[in-house]
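**Q** Using only what follows, build the 3D model:
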Amino acid sequence: MYYTTSGAYRKSKMIIDYANIALTVCVGVMFILILFFRSSSGIIFPLIFLAGCLVNALTSAKRFMEKNKVAGVILAITAVVLLVLSAMCFAAVLK
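**A** Predicted coordinates for the structure are as follows:
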């Protein structure tokens, strides 16, 4: 990965990229778990929405660092929508 910025923003962007990779791997593992444990996979759906929320929130922060405000706002709104969906799924599963 090549970054044109230096200093704190460079490290922050690297950490965000590594966190996004880790969260994407977690979503892939959760998808495989859903395929194999269909009857008891109810709690995994809210976790997938929550991981998607985190990925979008981190990417939104990165876009704001790059001074790309429009993409940052769109990703932040998407993160909030996924957070609401995650809360709704948690409520439905725990009911």
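
**Q** use CA for all of it now, contacts and neighbours both
**A** Will do.

**Q** ok, then the element right after the biggest helix by length in the chain?
**A** Criterion DSSP state H: the longest helix present in the chain is helix 8-36. Downstream of helix 8-36, the next assigned helix or strand under DSSP states H and E is helix 44-65.

**Q** Just checking the distance from that following helix to the centre of its chain.
**A** Helix 44-65 has its C-alpha centroid displaced from the chain centroid by 2 Å (C-alpha atoms, centre = their mean, to the nearest Å).

**Q** how about that helix: buried residues?
**A** By neighbour count on 16 or more other C-alpha atoms under 10 Å, the buried set for helix 44-65 is 44-63, 65.

**Q** now stretch 13-32
**A** Quick answer for stretch 13-32 (16+ other C-alpha under 10 Å): 13-14, 16-17, 19-20, 23-24, 27, 30-31.

**Q** what does that stretch contact?
**A** 44, 48, 51, 55, 58-59, 62 (C-alpha atoms under 8 Å, 6 or more residues apart in numbering).

**Q** Mind doing that once more with 10 Å?
**A** 1-3, 5, 8-12, 33-37, 41, 44-45, 47-52, 54-59, 61-63, 65-66 (C-alpha atoms under 10 Å, 6 or more residues apart in numbering).

**Q** Sequence B follows; please return its structure for comparison with A:
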Amino acid sequence: MQFTTTGSYARTKQFIDYLNIILTVAVCVIFIAIVFLRGRSGVLFPIEFLLGAIVNGSNAVKKYVTYEPVKGGILTGVAVVLLILCILTWRAIA
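**A** Sure, this is the predicted structure:
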């Protein structure tokens, strides 16, 4: 169902869209850095997973706001998995 919203929901969705654009660019830059740095890129892996968790978490919030709880739940699960991977890789390099 496609519908437009006004007020705080519209501003929230717009903020999430801008946040996702910025974070996606950051994820791409970090991925390229990981490819070129290879062995010296240990600290970048947890950051990559954390950014992915934030992107998926913000998309989950957007889905919940637009009344799509199943998609929001799936994105929340993906965000939790990425957050666990972030913690595991952070502990592995420490």
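
**Q** after superposition, how close is the longest helix of the first structure to the second structure?
**A** Aligned to the second structure and superposed, helix 8-36 of the first structure gives a mean residue distance of 0.6 Å (mean C-alpha distance after the TM-score superposition for the first structure).

**Q** What's the average distance for stretch 44-55 of the first structure when superposed on the second structure?
**A** Compared with the second structure after fitting, stretch 44-55 of the first structure deviates on average by 0.5 Å (mean C-alpha distance after the TM-score superposition for the first structure).

**Q** show me what contacts the most centrally placed residue in the first structure?
**A** Nearest to the geometric centre of the first structure sits V55, at 2.1 Å (C-alpha atoms, centre = their mean). If you count contacts by C-alpha under 10 Å, 6+ apart, V55 of the first structure has them with 16-17, 19-24, 49, 75, 79.

**Q** what's the angle between the longest helix of the first structure and helix 44-65?
**A** 160 degrees (axes from the mean of the first three to the mean of the last three C-alpha atoms, to 10 degrees).

**Q** how about helix 8-36 of the first structure, aligned to which bit of the second structure?
**A** Using TM-score structural alignment, helix 8-36 of the first structure lines up with residues 8-36 of the second structure.

**Q** Run the chain-centre distance for stretch 63-79 of the first structure.
**A** Offset of stretch 63-79 of the first structure from its chain centre (C-alpha atoms, centre = their mean): 14 Å.

**Q** Show where it falls in the second structure, residue numbers please.
**A** Counting by TM-score structural alignment, stretch 63-79 of the first structure corresponds to residues 63-79.

**Q** And I15 of the first structure, how close does it get to I77 of the first structure?
**A** Using C-alpha to C-alpha, to the nearest Å, one obtains 22 Å as the distance from I15 of the first structure to I77 of the first structure.

**Q** Revised request: answer the last question for M65 of the first structure.
**A** 17 Å.

**Q** Assign K67 of the first structure to helix, strand or coil.
**A** Three-state call for K67 of the first structure (DSSP: H, G, I helix; E, B strand; the rest coil): coil.

**Q** quick one, what contacts it?
**A** A61.
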